[in-house]
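>>> Could you look at this predicted model? Sequence included:
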Amino acid sequence: MTALSIVIPVFNERGNIGPLVQEVVQHLRGRIPFDIVCVDDQSQDDTRDVLTALKAEVPELRVLVHQRRSGQSTAIRTGVKHALSPWIATLDGDGQNDPADIPKLLAAREQADAQTKLFAGWRVDRKDTASKRWASRWANRIRQRLLRDDTPDTGCGIKLFERAAFLDLPYFDHMHRYLPALMQRAGWKTVSVPVSHRPRGSGQSKYTNLGRALVGIRDLMGVSWLIQRSHVTPVSEIGTGRKP
């Protein structure tokens, strides 16, 4: 039985995705039963061909292809919906997340209680440009003040979460950046785990600071509204005292 599914959204990552998949295999094979679900979001380079060739070397690899470009959040959700395991680990397709940190997230899960459904990577030593680090620092401060999610870094691509809890969350574009707040809104606990961060090996970032900021403001307002308009209702079954 598959115990962990690694979901990797990819868009134009021909130079990064092969080494990344091989690293996942290196760190997980023999340690835990797993599968890797790569979701190609209509790449315009030969990323799909690279993944197709890689399937011959990596039997754990599965490749899904969007029929139209739909964005990173949709790609993640597609991978989660098709995953074989009740627990999901995500990685960005650019290779900046280190698969060696996945066991660290699994170890944190072992130490946590059953109400903790999300273990979010926290990039303590980012390898991005100075302007990107500055923009991210301010975005995190504004988000924490508004959402009070007690999470220092929601933009980190490496996360570990329960599949059922994720699929129960409200879906919208860019939701992957607000998973801690959304999980907490649903009544679950979240934990931030320090992880490493690496420079991008090849290709270029799919986001600009201005574009990210403009979308982020709208999303912040929406997530804030969701939190204010929701509440968690405990449920027990008559005659058993059990919570369904």
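In hand now; what should we look at? Numbering: from 1, shown residues only.

>>> C-alpha only now, for contacts and for neighbours.
Noted.

>>> all strands of this protein, in order?
Ranges of strands within the chain are 4-10, 34-40, 61-65, 87-90, 116-123, 159-162, 189-195, based on DSSP state E.

>>> can you redo those strands as a markdown table with mean neighbour count?
Shown next, in a markdown table, are the strands of the chain (neighbours: other C-alpha atoms under 10 Å):
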| stretch | mean neighbour count |
| --- | --- |
| strand 4-10 | 26 |
| strand 34-40 | 26 |
| strand 61-65 | 17 |
| strand 87-90 | 25 |
| strand 116-123 | 24 |
| strand 159-162 | 23 |
| strand 189-195 | 20 |
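
>>> Throw those into a markdown table and include distance to Ala75, thanks.
Formatted as a markdown table, the strands of the chain follow (distance: least, C-alpha to C-alpha, whole Å):
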| stretch | distance to Ala75 |
| --- | --- |
| strand 4-10 | 5 |
| strand 34-40 | 6 |
| strand 61-65 | 9 |
| strand 87-90 | 11 |
| strand 116-123 | 18 |
| strand 159-162 | 15 |
| strand 189-195 | 22 |
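
>>> and the comparison structure, right after this:
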Amino acid sequence: MCDTSIIIPCRNEAENIGALLDEIAGACTEIGPYEIIVIDDASDDGMADILSARMRAMPQLRVIRHDVSGGQSAGVHSGVRAARGTICCTLDGDGQNPGTEIPNMIAPFSGPNGARIGVVAGQRVGRQDTFSKRYASKFANALRAKILKDGTRDTGCGLKAFRRDDFLALPYFDHMHRYLPALFARDGWEVAHVDVSHRARGGGRSHYSNLQRGLVGIVDLMGVAWLLKRRKKSRPTEVVVDRAEG
């Protein structure tokens, strides 16, 4: 039994995954029962061997492997479906999202407004990326915010937290992880924001170029805008009567 499932979708992060797992284990001693689920998105750099060795020493670690690479949203979705915790917290496997931020991400659900929160979205402060990547991200975030009006300045941050069942009620599509605040708001949930730190990649290389992100993002943005306009507007309420009175 666990309260929190920490989900790490990643591909070819052999140089980073070990240190990230150690950091998470050290940071989460006070959050209650938890599990770590790494989704190995068909890696071929030896990461599978590293994870197998880690599983022997970390009973809270589980590994799910994709037979073919499905991308980050597919990884998040596979992890959430397998999760045993009520709350799921995601972060990237490249080490740029510090594992020490996990307690901060799940804390709002225990607050006075916790029952109304659908997703807690991390927003990176002091990003340690190249100028071109920061500029492209800034432009994409501004365009997305203008069209979707999701009130989030940085949806590209991998640190997010949500309830398992509420996430699985969302419509699935590739790249949906970039639009979680808008999708949760579409279903009537409030969105909480937490400023989080960011650091440079420890090893390996990014799997996305600015051009790839941009071309895919345009199509996705139009699709999400379509979903928001066609959301279900009625809310069902079951009628309850005291049958004894009849």
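Yep, it's here. Since this is a predicted model, take the numbers as computed values, not measurements.

>>> re earlier: of the strands of structure 1, which is nearest Gly239 of structure 1?
Closest approach to Gly239 of structure 1 among those (C-alpha to C-alpha): strand 116-123, 27.4 Å.

>>> Have a look at how far, on average, that closest one is from structure 2.
Compared with structure 2 after fitting, strand 116-123 of structure 1 has a mean deviation of 0.5 Å; criterion: mean C-alpha distance after the TM-score superposition for structure 1.

>>> now that strand, how far from the centre of its chain.
9 Å (C-alpha atoms, centre = their mean, to the nearest Å).

>>> now Ala142 of structure 2: how far from Thr152 of structure 2?
9 Å (C-alpha to C-alpha, to the nearest Å).

>>> Comparing these two, which shows the higher neighbour count?
When neighbours are counted by other C-alpha atoms under 10 Å, Thr152 comes out ahead of the other of Ala142 of structure 2 and Thr152, with 21 against 14.

>>> Contact partners for that one?
By C-alpha atoms under 8 Å, 6 or more residues apart in numbering, the contact set of Thr152 of structure 2 is 121, 145, 181, 193.

>>> contacting residues around the spatially most central residue of structure 1?
By C-alpha atoms, centre = their mean, structure 1 has its centre lying nearest to Thr90, at 4.1 Å. When contacts are counted by C-alpha under 8 Å, 6+ apart, Thr90 of structure 1 touches 6-8, 76, 157-160.

>>> From Arg14 of structure 1, how far out is it?
Relative to Arg14 of structure 1, and taking C-alpha to C-alpha, Thr90 of structure 1 is found at 18 Å.

>>> Which strands or helices does the longest helix along structure 1 pack on?
Once structure 1 is assigned using DSSP state H, the helix that runs over the most residues is helix 209-228. Counting contacts by 3 or more C-alpha pairs under 8 Å, 6 or more residues apart in numbering; DSSP states H and E, helix 209-228 of structure 1 packs against helix 130-147, helix 179-185.

>>> Tell me which residue of structure 2 matches up with Ser70 of structure 1.
Under the alignment by TM-score structural alignment, Ser70 of structure 1 pairs with Gly70 in structure 2.

>>> returning to that earlier point: mind checking how far the residue nearest to the centre of structure 1 is from Thr129 of structure 1?
Taken as C-alpha to C-alpha, the span from Thr90 of structure 1 to Thr129 of structure 1 is 23 Å.

>>> got it, and Glu23 of structure 1?
Where Thr129 of structure 1 is concerned, Glu23 of structure 1 sits at a distance of 24 Å (C-alpha to C-alpha).

>>> and the two? which has more neighbours close in?
Applying other C-alpha under 10 Å to Glu23 of structure 1 and Thr129 shows that Glu23 carries more neighbours, namely 16 against 9.

>>> tell me the contacts of the residue nearest to the more buried one when sequence neighbours are not counted?
Excluding the flanking residues, the one nearest Glu23 of structure 1 by C-alpha to C-alpha, 6 or more residues apart in numbering is Pro99, at 6.3 Å. Counting by C-alpha under 8 Å, 6+ apart, Pro99 of structure 1 touches 20, 23-24, 27, 91.

>>> Who wins on neighbours among those residues?
Result: Leu91 is most packed of those (other C-alpha under 10 Å), 25 neighbours.

>>> Hmm, that residue is touching Val10, no?
No. Using C-alpha atoms under 8 Å, Leu91 of structure 1 is not in contact with Val10; the gap is 9.7 Å.
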